[in-house]
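# sharing a model prediction with you, sequence too.
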Amino acid sequence: METRNINPWKWQDTRSYSQAVEVKNVESTLYCSGQAAIDANGISSNEDMKSQLILALQNLEQVIQEAGYECKGIVRLNIYTTSTAELWPHFDIFQNWIAKYGIKQATTLLEVKSLFETLKVEFEATVVK
C-alpha cells in the first residue's frame, strides 16, 4: 500500500489531520461503524467528555486490531460530538492518540444534536492495508 497526503497549506498540521489522502495498491479496506463510549456489555457511558473520548478511542483501536488491521492504516476518521465546546479542552487526547500511531488521516468534525443514548463523541474510520 502506498499513501500520499495532500496539504496545500500548513495550518492543518497543528490540528492533526490532512486535507486529503490518496491511497494506491491497497490489499484491503476496513470500514468501521462509529465507535463510542460503550462498554463490553453494551452499556453507554454516562461519564464526562474526557472519559468518553478515551473509551471511544480504545473501542476503535480494538475493532481495528481484531479485524487484523493497524491504527496507522487509518486514512479517514470522522468525529461526531454533541459539543465541540466540551471536546476542545480534551482534544490533546485525540492528537496524542493520532501521534502515537503516526496517523495522517483526512478528518471531518461534526457537532450533532445527539448521539445514541448518553453518548457525547463517536469516531467513524476507514482503514487500509
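Received it, and whenever you're ready, just let me know what you need. Numbering: from 1, shown residues only.

# alpha carbons only for contacts and neighbour counts from here, please
Will do.

# now do the contacts for Ala20.
Residues near Ala20 by Cα atoms under 8 Å, 6 or more residues apart in numbering: 5-7, 105-106.

# and Ala106, by the same measure?
For Ala106, the contact set (Cα under 8 Å, 6+ apart) comprises 17-21, 75-77.

# shouldn't Val121 be in contact with Lys50?
No - when contacts are counted by Cα atoms under 8 Å, Val121 is not listed as touching Lys50 (9.6 Å).

# list the buried residues for stretch 84-104?
For stretch 84-104, a neighbour-count test (16 or more other Cα atoms under 10 Å) marks 84, 87, 93-94, 97-98, 103-104 as buried.

# buried ones in the longest helix seen in the chain?
When the chain is parsed with DSSP state H, its longest helix is helix 49-66. Within helix 49-66, the residues that count as buried by 16+ other Cα under 10 Å are 49-50, 52-64.

# could you identify the most distant pair in those?
For the buried residues of helix 49-66, the maximum inter-member distance is 22.4 Å, found between Met49 and Ile64 (Cα to Cα).

# what about Ser83, neighbour count?
If you count neighbours by other Cα atoms under 10 Å, Ser83 ends up with 16.

# who are the neighbours in contact with the residue of the chain positioned farthest from its centre?
What lies farthest from the middle of the chain is Asn25; by Cα atoms, centre = their mean that is 23.1 Å. Contact partners of Asn25, counting by Cα under 8 Å, 6+ apart, are 1-2.

# structure B:
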Amino acid sequence: MPIFAQKAKQMEKRIINPWEWQNERSYNQAVEVKNPEGTLYVSGQAAVNADGTSSNENMESQIKLALNNLETVIAKAGYEPKGIVRLTIYTTATNELWPHFNIIQDWIAKHGVQQATSLMEVKSLFETLKVEFEATVVK
C-alpha cells in the first residue's frame, strides 16, 4: 500500500489526575497528547480591544474580553477551544481574580476544555491589563 493511502492516526488525549481535588478547580494535573494533527501556541491574550487599546475596566470585564480574544485567535487559526491542553493564567491581583474565577470555569465547561493549568500572580502586565491567558491547543 502506498504511504499516501495509509489511514492517518487519530489524535489521542489522555488525562492524568492522581487525585480528585483538582476537578473542582476545572483543570487536570497533566494531559498527554498522541498523534496531533497540529499544535497551536497562542501568545498571551488579554483585555485588548479590537482597535489595540488596553482595557482599563475591572477584573470581571477584563476576564471576559481576554477569553473572547483567546477564542477569536483559536478560531481564526482553525482550531477549537476544546483542543486547549495547556492554559497559563497571569494576573496582577489574585485577590481580584478569585471572586470571578467562575467566569473562567464556566468558559472551560462550555467548551469542554480538559487542560493542565498554571496560575501566576505577576507584578505587572502591559499598560492597564490585569489578566492574560496563554494557551497550547491541539487538533
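On my side now, so go ahead. Being a predicted model, the structure only gives us computed values, none of them experimental.

# returning to that earlier point: out of the contacts of Ala106 of the first structure, who's nearest Ala40 of the first structure?
Nearest to Ala40 of the first structure among the contacts of Ala106 of the first structure is Leu77, at 22.4 Å by Cα to Cα.

# return the residue of the second structure aligned against that closest one.
The alignment partner of Leu77 of the first structure in the second structure, by TM-score structural alignment, is Leu87.

# and Leu67 of the second structure, how far from Ser26 of the second structure?
Distance, Leu67 of the second structure to Ser26 of the second structure, by Cα to Cα, to the nearest Å: 15 Å.

# and what of Val122 of the second structure?
Counting by Cα to Cα, the gap from Val122 of the second structure to Ser26 of the second structure is 22 Å.

# and Lys120 of the first structure, what's its match in the second structure?
By TM-score structural alignment, Lys120 of the first structure lines up with Lys130 in the second structure.

# repeat that for Ile43 of the first structure.
Ile43 of the first structure maps onto Thr53 in the second structure, by TM-score structural alignment.

# what is the neighbour count of its match?
Look at Thr53 of the second structure: counted by other Cα under 10 Å, it has 11 neighbours.

# could you do Asn17 of the second structure as well?
Using other Cα under 10 Å, Asn17 of the second structure is surrounded by 14 other residues.

# show me the contacts for the equivalent of it over in the first structure.
Aligned by TM-score structural alignment, Asn17 of the second structure pairs with Asn7 of the first structure. Shown in contact with Asn7 of the first structure (Cα under 8 Å, 6+ apart): 18-20.

# ok, back up a step: buried residues in the helix or strand following the longest helix of the first structure?
Using DSSP states H and E, the helix or strand that follows helix 49-66 of the first structure towards the C-terminus is strand 74-81. By neighbour count on 16+ other Cα under 10 Å, the buried set for strand 74-81 of the first structure is 74-81.

# quick check: angle from strand 74-81 of the first structure to helix 49-66?
Note on geometry: by axes from the mean of the first three to the mean of the last three Cα atoms, to 10 degrees, strand 74-81 of the first structure and helix 49-66 are set 150 degrees apart in direction.

# mean deviation, strand 74-81 of the first structure versus the second structure?
Compared with the second structure after the fit, strand 74-81 of the first structure shows a mean deviation of 0.2 Å (mean Cα distance after the TM-score superposition for the first structure).

# after that strand, which helix or strand is next?
Next along the chain after strand 74-81 of the first structure, taking DSSP H and E as the criterion, comes helix 84-87.

# list the contacts of that next one.
For helix 84-87 of the first structure, contacts defined as Cα under 8 Å, 6+ apart pick out 49-50, 81, 111.

# switch to 10 Å and redo it
48-50, 53, 81, 91, 93-94, 109-112, 120-121 (Cα atoms under 10 Å, 6 or more residues apart in numbering).
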